[in-house]
Structures are given as C-alpha cells and as structure tokens.
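Visitor: Sequence first, then the predicted structure, then my questions.
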Amino acid sequence: MLIALNQWLPIPLCPVNRGEGKEWPLIDNRYTFPQDYIAFITQYGSGQIANFITLFNPFSEDDYLNFFQQKEAILEGFDSLIQADPDYYTFHLYPKNNGLLPIGETDNGDTLFWVVSSHDSNLWTIAIIPSRASEVEFIAENLTGFLEGVLSKRIRCLSFPAGFPSEKMIFSPEV
C-alpha cells in the first residue's frame, strides 16, 4: 500500500524525525508499531499530509506531534468524556479489546485511531472520531491503505470536508 500512497503523496526531499539510526520503541512495552506505519515514518518522517492530516510520530521531540505524549493526552481526554456521559460516548479506548489508540488528527479537530483488535499490530484498522461528536467511523484498512484511499478519493470520510483532498497533495515536513 505504501507504493500506491507514494503515487498520490510525493515523498518529501528533506524528511525529519524518521528514526534513522534509532530502535523503534514498543507501545507500552507490549505492541510493535504496524509495519506500514514504520515504513511511512521511515519515508516521510513528521509532517502534514495534504494540508489536513497530521500523524503522531514516536521520534518527534515536539509534544504536539510525539506519539507517546499525544497518546496519553488524548486517551485521558476521551476517558473523561466517557466517564462524564457513558451513554453518549459508547466507544472503547485502548488498552481495552478493540480499543481506540490515537495515531493522528486533522486540522478540523477529528482524531484518527488504530483499532487495537489483535496482538498483531499489522491487523489493526482505522477509526475516526469527528470533532465534538460521539460517533465513530470505522474504516477496514491499515493506515497506509486508509491514507491512499482518502487521497485517491476511493474512501470518503463522513467527517472530512467535501473538498478534501484538493488536487495538489503534498507532504509538508515538520519544521
């Protein structure tokens, strides 16, 4: 899927935070990162996809882009919402079975998640919780399949703007 994604999203000339020379950490000493995500970060590094989607990166030193910092902050925030109104917020969060593990966000405030459905992270699919909503949109794709799907317009996300993506798609490295 990464090769298909490369056709829609050119690889940046100077990617940053690719983890070169570093060992990939485990998620909570339990899970490896999915192979497609590792391949994506290795090629693209940190940055913004098509001026709209930002993925968190375990190698970023920016707290707002660092996977581990954002994982804790987002899970804590969503857990507070669930505790306050469990009838309205009915989804499960990581580390529960089929729990949602945050992986990125959009400029509109939507949150992208992996659905942790297996000990094999390569089987994880994608979910989106729109900004200020309780509905979860599940997409039966891995991360790079999802990205290729939205950029090629094969996948239409209910919470994404009708005009996304625009004709000119770039990856803007984190500065």
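Guide: Cool, got the structure. Nothing here was measured: the structure is a model prediction, and the numbers come from that model.
Visitor: drop to CA atoms for contacts and neighbour counts, all remaining ones
Guide: OK.
Visitor: show me where the protein has helices.
Guide: Using DSSP state H, the helices of the chain run over residues 2-8, 35-44, 67-84, 143-151.
Visitor: A further structure is provided below for comparison with the first:
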Amino acid sequence: MTAFDDLTRLIPPPSQPLWANGDWNTVETALAVELPSDFKQLIESYGAYYFSEFLTPLAPFGGRDLLVGPAKRMLDQERGFRDGNPEKCPYPFYPEPGGLLPWAGTDNGDRVCWLTEGQPDGWTVVCWNPRGWYYDTHPVSAVEFLVGWLSGDISTSVFPDAAEFAADTDDNEGERD
C-alpha cells in the first residue's frame, strides 16, 4: 500500500481534474530540476485540487502558471528580507542549491515546499509562513504529507489542521474555478 493509495481512499480523485495534464519534461527543463514522482502522480490524478477547501497543489499545467513562474520569482521576492534578516531564513531558496521549492499553497498564503536536497523522491516537506517567517519541517514526501495532514496524523504550526475545514464530499467540491 502506498501513500497515494491512502490518498485515493481518503479523497477519490475527480473524474476530470483541473490542469492535470501536460509535458513534465518541459516543466522540469524550465525549473532545471527533476520533480518527485509522487507529485507528478498527484497532479496527474487531482490537478489543482482544493483539498479541505484550503490547500492546493501547484499544478504546472493549464490556465495559470502555479508552479514554474512563481518558483522562479521566489528568490527575487525573498532575497531582500533574507539579506536583512538571515537568522529568520534557515533555508536557501530555489534556485539556490538545496533551496525551498513550493509545491502547494494555502488560502492563508502559506507555502508547502520541498527542501531540494538529495534525490527528488527523498525531498523533505517544509511548511512555511512567509509573513511570519516560521517554518515547520516534515521528513516525508509531498503525498505522505498530504495524507497525514488530511487524516490528522500530521500537524503543522504554520497552518490549521485539515479537520478544521469542511470535508470534501464529492468530486466537484475540490475543483477550483
């Protein structure tokens, strides 16, 4: 049994996921990094799904540039703060080696990132609140984090538990417009 199997039991994928299909080679070339296989499976099955009406994976396909463009701009956006407050920034930012690379976002503006150290399928999840500058690290994959957060087995100090939000009950509730 895989984490992805656990996810599909918790929340069945939508019949027509939003922004789920595209060319991964183009995405990885644009980012200059290989992405974890579980994330690719997540996007291909769920697309830009709205988990617990709060957290959305950053699908790189479709109508909006949720992954590549924002990832490429992150270092520029955060560099000024980091330069003035290095003690509040314990991690480098993508595209720096081993930098944080967002793979999901929340309605509160929090980011769920990978710490891009080692092989992609072994990357650690880091939840980050860029307004309050605090981080919470979880040594699991993206899908493992999502399953743990949805089931209540993983909590983060960065944003509320999934149980605090309305549960997804059918294929349409989790799709974004």
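Guide: Sure, I can see it. Just so we're clear, the structure is a prediction, and the values are computed from it rather than from any experiment.
Visitor: Can you add distance to residue 124 of structure 1 and mean neighbour count and give the helices of structure 1 back as CSV?
Guide: Listed next are these as CSV, based on distance: least, CA to CA, whole Å; neighbours: other CA atoms under 10 Å:
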stretch, distance to residue 124 of structure 1, mean neighbour count
helix 2-8, 16, 15
helix 35-44, 11, 18
helix 67-84, 16, 15
helix 143-151, 8, 21
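Visitor: now the strands: where do they sit in structure 2?
Guide: Counting by DSSP state E, one finds strands in structure 2 at the ranges 55-57, 100-106, 111-115, 124-129, 134-138.
Visitor: For those strands, give me CSV that also has mean neighbour count and distance to residue 28 of structure 2.
Guide: Output for those, formatted as CSV (neighbours: other CA atoms under 10 Å; distance: least, CA to CA, whole Å):
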stretch, mean neighbour count, distance to residue 28 of structure 2
strand 55-57, 24, 16
strand 100-106, 23, 12
strand 111-115, 26, 15
strand 124-129, 23, 18
strand 134-138, 16, 24
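Visitor: out of those strands, nearest to residue 24 of structure 2?
Guide: With distances scored as CA to CA, the stretch of the strands of structure 2 nearest to residue 24 of structure 2 is strand 100-106 (14.3 Å).
Visitor: in the superposed pair, what's the mean gap between the closest one and structure 1?
Guide: When structure 1 is superposed, strand 100-106 of structure 2 averages 1.2 Å from its matched positions, counting by mean CA distance after the TM-score superposition for structure 1.
Visitor: Could you tell me the angle between that strand and strand 111-115?
Guide: In this structure, strand 100-106 of structure 2 runs at an angle of 150 degrees to strand 111-115, with axes from the mean of the first three to the mean of the last three CA atoms, to 10 degrees as the basis.
Visitor: residues contacting the alignment partner in structure 1 of residue 63 of structure 2?
Guide: Taking TM-score structural alignment, residue 63 of structure 2 has residue 61 as its aligned residue in structure 1. If you count contacts by CA atoms under 8 Å, 6 or more residues apart in numbering, residue 61 of structure 1 has none.
Visitor: So residue 61 of structure 1 versus residue 99 of structure 1, what's the distance?
Guide: Here the criterion is CA to CA, to the nearest Å. By it, residue 61 of structure 1 lies 26 Å from residue 99 of structure 1.
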